[in-house]
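Visitor: model the following, please.
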Amino acid sequence: MGSETELKLGLLPEYSEEVTALPLLEQLSYAEPERRTLTNIYYDTSAQDLRRARVALRIRRDGERYIQTLKSAGNGQAGLSVRNEWEWERPEPSLDTDLLREHLPPALCDDSLLASLQPAFETDFERHLWWLGGESEEGAWQVEVALDRGEIRAGERRMPLCELELELKSGQSDQLFHLALEIARQLPVQVCDASKAQRGYELAGAAASLPSVAPGFDGDATLSLVRLIGDCLRAWPVQLEAAMAGDEQALQALARTLDLQLVALESLPEVAEHCQVLISQYQRLRADVARAHDWRLLDCMPQAWQHTQRDAGLKLLQGLRHKTLPGQLALATGELLWQIVDDEAVDG
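Guide: Model (predicted):
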C-alpha cells in the first residue's frame, strides 16, 4: 500500500500553454520533463456501490503497461488530499478482483458484487511531467508536477479536463502550498477538491449537492472557529464555480459563506493580527460578490433594471475565472489551516 499526498489545481485550457513556460519548472527541475498519454477506465457496479463506499477502481494504460489501481477517498482541504492507494501491474486491460478483497470494505467483497463490476466512465489525457526538488528549512523535498489535458467520457457525455497535480514525493506538505501559491500568483487557477473519479461519476449521472456551511460550537471557541474556516474553505470555491455558471442559489450561499469566513478569521486574535493581507483579500472577493448579489435587496426596482444588474453581476463573476485572486486566496487559507494543525500536533 502507498500513501498519496497531492494538491490539485484546475485551470482553463487556454492557460495550459502558459504552465509550460513557468520559470519555476525550469529553475527547480532535477530531471528532464516527460510526456505520456494515459487512458483510464473506471469500474463500478450499476448501483455505484464503490462510489458509495468512497473508493475508486480503475485500469490505466500507460504506454505498453496496464496498471490496476484502487484508491480510498482523500482527506484534506484547499485541494490538498492524502489518500491510500494500491497498484498492481496487469498483463492486459482486465480486472483481477481477487487482488481487491484484502483492501475493500467487507460489504464490497461479495462474489456477485465483484463479478458485476463494469466500466462506468473513462478519462483520456496527455500528461506533461516535471520533477522538482530543493532544500527548505524543514529539509530536502521532491515534488512531481503533472499537467493533464484531455477529457472525461461517460457514454455520449464529454467533459474537458485541464488540471495541475502536485504530488509530494518527499518532504513536508507545506512545500506543495509554496509551489502552488507561486503558480497561483502567475496564473488564474482554481483549487480542486474533486478528483477525476468524482467528476466522472457526476458526468455519469451521480448528483453533486451544493455544499453549505452550518456554524456550530464544539466546546472550545478556537476549535470551533478553526473548523468553521475549514468548512467555509471547502464550500466557497465550489459555490463560486456554480455561481459563475449562473446558479442563483449558489450565489446566495457564496455571499453568506464569505461573510462567515471573514467573521471567523477576524475572531481569531492570532489570525487577525498576522493575516491582515489574507483578510483584506477576502474582503476584495466579498466586494465583488456583493456587486453581483446585493442589488437583490432593491426588489422594488423595475424588472428591466433588475435584469440589467443580474447580467452585469454574472459577467463580473465570470471574469473571476481570469483573475488570480480566488486561487491565491483558497491556497493561502489552506496553508494557514495546515499550519494550525501542525502547531496543535506539536503542542499536543
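
Visitor: going forward, measure contacts and count neighbours with C-alpha atoms only.
Guide: OK.

Visitor: by contact count, what packs against the longest strand anywhere in the chain?
Guide: The strand spanning the most residues in the chain, taking DSSP state E as the definition, is strand 118-136. If contacts are counted by 3 or more CA pairs under 8 Å, 6 or more residues apart in numbering; DSSP states H and E, strand 118-136 sits against strand 34-44, strand 139-154, helix 196-203.

Visitor: out of the ones you listed, flag the one nearest Leu317.
Guide: Closest approach to Leu317 among these (CA to CA): helix 196-203, 22.5 Å.

Visitor: other SSEs contacting the following helix or strand past the closest one?
Guide: Counting by DSSP states H and E, the element after helix 196-203 in chain order, helix or strand, is helix 221-244. Applying 3+ CA pairs under 8 Å, 6+ apart, one finds that helix 221-244 makes contact with strand 75-77, helix 248-267, helix 303-319, helix 325-347.

Visitor: between the third one and helix 221-244, how many degrees?
Guide: Calculated by axes from the mean of the first three to the mean of the last three CA atoms, to 10 degrees, helix 303-319 forms an angle of 110 degrees with helix 221-244.

Visitor: contacts made by helix 303-319 with the rest, please.
Guide: For helix 303-319, the surrounding residues in contact (CA atoms under 8 Å, 6 or more residues apart in numbering) are 243-246, 288-289, 291-293, 295-296, 299.

Visitor: and the longest one, by the same measure?
Guide: Contacts made with helix 325-347 from outside it, assessed by CA under 8 Å, 6+ apart, are listed as 77-79, 174, 177, 180-181, 184-185, 188-191, 226, 230, 233, 237, 278, 281-282, 285, 320.

Visitor: mind listing what's buried in it?
Guide: Using 16 or more other CA atoms under 10 Å as the test for burial, helix 325-347 gives 325-338.

Visitor: need the contact list for Leu9.
Guide: Taking CA under 8 Å, 6+ apart as the criterion, Leu9 is in contact with 79, 163-165, 189-192.

Visitor: and this one, so I can compare the two:
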Amino acid sequence: MSEQELKLHVPAASRQAVLREIKQREATRIRLHAMYFDTPERELARARIAIRLRQEGRDWVQTLKMPGINAITRIELNHPRPGPVLDLSVYAGTEVEAALSAIKGELGLRYETDVQRLLRKVRTRYGTVELAYDTGILRAGALELPISELEFELVSGRPAAIFAAARGWQQRHALVLDPRSKSERGDALAQLAQRLADADAIPGEDLEARRAQAIAQFWAPRGAAAVKLREDMTPSQAMARIAAECLDQIARNASVLAEVDTEDAYRAGNSEHVHQLRVGVRRLRSAWKLFDGWIAPVSEGLLQGVRTHFAAFGANRDQDVLNETVAPALMRAGMPVIPMEAAPPEQDARSIAGGKAFQAWLLDLLEWSLDVPPAVPSSGGQPIANGTPSDTAPEPAIRLDGGVAGPSVRPTIIPMLAPEPDPQRLRKQLARRLHRWHGKVADQGTQFATLDIPARHELRKRGKRLRYSLAFAESLLPAGKLRGYRKLLSRVQDILGEINDLAVAKDYYESCTATHPQAWFALGWISARLEELAEDAQRAFDDLAASKPFWK
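Guide: Alright, predicted model coming up:
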C-alpha cells in the first residue's frame, strides 16, 4: 500500500505550544520503539529500502518502506509480528522480492528510534488528515539525534488536505520542512558512527582533526544532482521531476541552516549551504524559463517568493564571498589589514531559512511540484504562457469562403484520427530551445569586451540558465557532444562568477577609502584582476561560439 505524508520539524521554541494545541482535542499517546536493519555495506539503503521492527504499545509490526511516485508518497508494507523477530519470507511474491533476494551481506541492527507519539485527526475542506507529533531520540551506536517532528498523513480525500492542514501549523509555530525520513537520518548517523570508530582505531596526532572532518561531512551541503528524463514524458512530467530535484536541494540546505539537527549545540550551517541553496533556486528559475510555454504560467506568489528570498540569501552570500574569498586573496597580495566594517545583512541566513515566510514558500512550491499543470491551449490550439505563444505561432484559421479568417472567427477542425504521438517530442523541444539560447549567449559573448557592467551581468545570468538547463536535458542529448561543450560553458561561468564577486567587493572597498586609505590598494588590485578576467572571458566566449553543436 502507499501513504501520503508531509513531515515538518518542530523547533525547540515551539514545542510546548505545539503540544498544547495537539492536546486541545482528544489525542492518543503511544510509545514507539523501532529497530532498523541493513547490511554492513548498506545494501538496503542503496536500494532506497528501509526495513524496521517496531514495538507499538504491546504489539510488534514489521514494516518495509520505499519512495513512491513523488516527494510525499511512500510505499509501505506492514506485517504484524509475535515479537522482535525479522521475517523476510513475508516479502515472497511481492514487488520487493527481487531486490531483497539480491542482498549479499548479513542483515543486522543499524540504528533505532525511541519516540513518544501523539495522534490526532483533523478535517479540512479537502479531506481528513492524521497528525502525529513525535518527540524522542534517534540512536546509532553511541551517537544520538533529537526527534521533534509533526507528520501530516492523508487519511481520506485529496493531497491538498495535507497542505491545508500543514500551512496553519507552519505559520503558527514556525515549523521547518525537512525532506529526510527517520530512516535516512538514521542511516547517515550510523555511517558517521562507523567513520568515527574508524578514525579512533588509527592512532595519531591528527585524530581530532579526522573526527571533526567526519562530523562536518555529516552535515555537508547538498549539491545539485542529476535529473534523468524520458523522451516519452510530457513537459509537465519533466518539469515536475526537475522541480522535485531543485526543491530537495533547496530544502536540505535550508534545514541545515535552520539547525534542524543541531539546535545550537553545533553550528552546522555555513556559507556553502547558502551558496548551494541559491544554486537550487537558480536551477528552478532556469527550469521555469526552459519550460515556458509548455506548462501553465507559474503563480505570481511563487515567482515573488523566488525574487524575495533569493535576494535575502544573496546579501549573506555576498558578505561570505568578501570575507572568505576576496579579502584573503588581497591579504596574500600584500594589502594592509582593513577592519571588516561591512554592514551585516538585515537577516542572517539561519533566520531566513527557518523563517515563516521562506518555509511557507517551500510548502507552496512542494504542492505545485506534485502536479505541474500543463499549458492552457490558446484558441488557435497552441499553448500560451504569460500571454505569449510558445516557439511556433499557430497557423491562421481558414474561412469557409476560402479567405483568411478575421480575429473573430477561429473554427477548429478535429481530424478523424488523432496524430501519432512523437516519442522524441520532448527531446526535440528541449534541443531546439537550448540551441536558440546557445546562439544568444555566443553572439553576445563574442562582443564581451565592448559590453558595459549591466550587460555583462545579464549575460552571466543567461549563461547560468543555459548551463543549468543543459544539465536538465542531458539524459536526452548526445553524451559525447555534450562533454566538450560543458567544459567550455563551465569555463565561461567560472570567469564570470569571479568578475561578479570582484565587482561586489569593489563597491565595498570604494566605500572604505575615506576611513581606510589602504582600501586604495584593494581597488588597484581588483581593477587589474578585472582587466585580466575580461581578456580571459573574451577568449572563453570565442571558444564557446566556435564549439560543435550539441543539440543534433
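
Visitor: identify the residue nearest the geometric centre of structure 1.
Guide: Using CA atoms, centre = their mean, the residue of structure 1 that lies closest to the mean C-alpha position is Cys192, 1.8 Å off.

Visitor: surely that residue touches Gly10?
Guide: Yes - counting by CA atoms under 8 Å, Cys192 of structure 1 touches Gly10, with 6.0 Å between them.

Visitor: so what does Arg486 of structure 2 match up with in structure 1?
Guide: Aligned counterpart of Arg486 of structure 2 in structure 1: none (TM-score structural alignment).

Visitor: burial of Arg486 of structure 2, as a residue count?
Guide: 16 (other CA atoms under 10 Å).

Visitor: check the one 10 residues further on too.
Guide: When neighbours are counted by other CA under 10 Å, Leu496 of structure 2 registers 23.

Visitor: do Gln27 of structure 1 as well
Guide: Gln27 of structure 1: 10 neighbours (other CA under 10 Å).

Visitor: rewinding a little: quick one, which of the contacts of helix 325-347 of structure 1 are buried?
Guide: When those are checked against 16+ other CA under 10 Å, the ones flagged as buried are 77-79, 174, 177, 180-181, 184, 188-191, 226, 230, 233, 237, 278, 282, 285, 320.

Visitor: who's in contact with the spatially closest residue to Lys121 of structure 2 that is not a sequence neighbour?
Guide: Nearest residue to Lys121 of structure 2, sequence neighbours excluded (CA to CA, 6 or more residues apart in numbering): Glu130, at 4.3 Å. By CA under 8 Å, 6+ apart, Glu130 of structure 2 lies in contact with 119-122, 151-155.

Visitor: if you set the cut-off to 7 Å instead, what comes out?
Guide: Applying CA atoms under 7 Å, 6 or more residues apart in numbering to Glu130 of structure 2 gives the contacts 119-122, 152-155.

Visitor: then Arg425 of structure 2?
Guide: Arg425 of structure 2 touches Glu231, counting by CA under 7 Å, 6+ apart.

Visitor: and Ser116 of structure 1, by the same measure?
Guide: If you count contacts by CA under 7 Å, 6+ apart, Ser116 of structure 1 has them with Thr45.

Visitor: gap between it and Leu12 of structure 1?
Guide: According to CA to CA, to the nearest Å, Ser116 of structure 1 and Leu12 of structure 1 sit 37 Å apart.

Visitor: one more: His128 of structure 1?
Guide: 16 Å.

Visitor: burial check on Cys246 of structure 2, number of neighbours?
Guide: Around Cys246 of structure 2 there are 24 residues (other CA under 10 Å).

Visitor: excluding sequence neighbours, find me the nearest residue to it.
Guide: Gly280 (5.1 Å).

Visitor: could you do Pro374 of structure 2 as well?
Guide: Using CA to CA, 6+ apart, the closest residue to Pro374 of structure 2 is Ile295 (4.2 Å).

Visitor: before we move on, the earlier item: between the contacts of helix 303-319 of structure 1, which is nearest Glu32 of structure 1?
Guide: Of the contacts of helix 303-319 of structure 1, the one sitting nearest to Glu32 of structure 1 (CA to CA) turns out to be Met244, at 38.1 Å.

Visitor: quick one: residues contacting the closest one.
Guide: Counting by CA under 7 Å, 6+ apart, Met244 of structure 1 touches 314, 317-318.

Visitor: re earlier: among the helices and strands packed on helix 221-244 of structure 1, which is nearest Leu22 of structure 1?
Guide: That would be helix 325-347 among those, by CA to CA, at 16.3 Å.

Visitor: centre of the chain to the closest one, how far?
Guide: 15 Å (CA atoms, centre = their mean, to the nearest Å).

Visitor: thinking again about what came up before, quick check: the residue nearest to Pro374 of structure 2 touching Gln237?
Guide: No - using CA atoms under 7 Å as the test, Ile295 of structure 2 is too far from Gln237 to be in contact (9.6 Å).

Visitor: got any residues that touch both of those two?
Guide: Common contact partners of Ile295 of structure 2 and Gln237 (CA under 7 Å, 6+ apart): none.

Visitor: need the helices for the stretch 401-550 of structure 2, in chain order.
Guide: Ranges of helices within the stretch 401-550 of structure 2 are 425-445, 453-473, 479-512, 519-545, based on DSSP state H, counting those that start in this stretch.

Visitor: right, and these - which one's nearest Glu3 of structure 2?
Guide: Distance to Glu3 of structure 2, taken as CA to CA, is lowest for helix 453-473 among these, at 28.8 Å.
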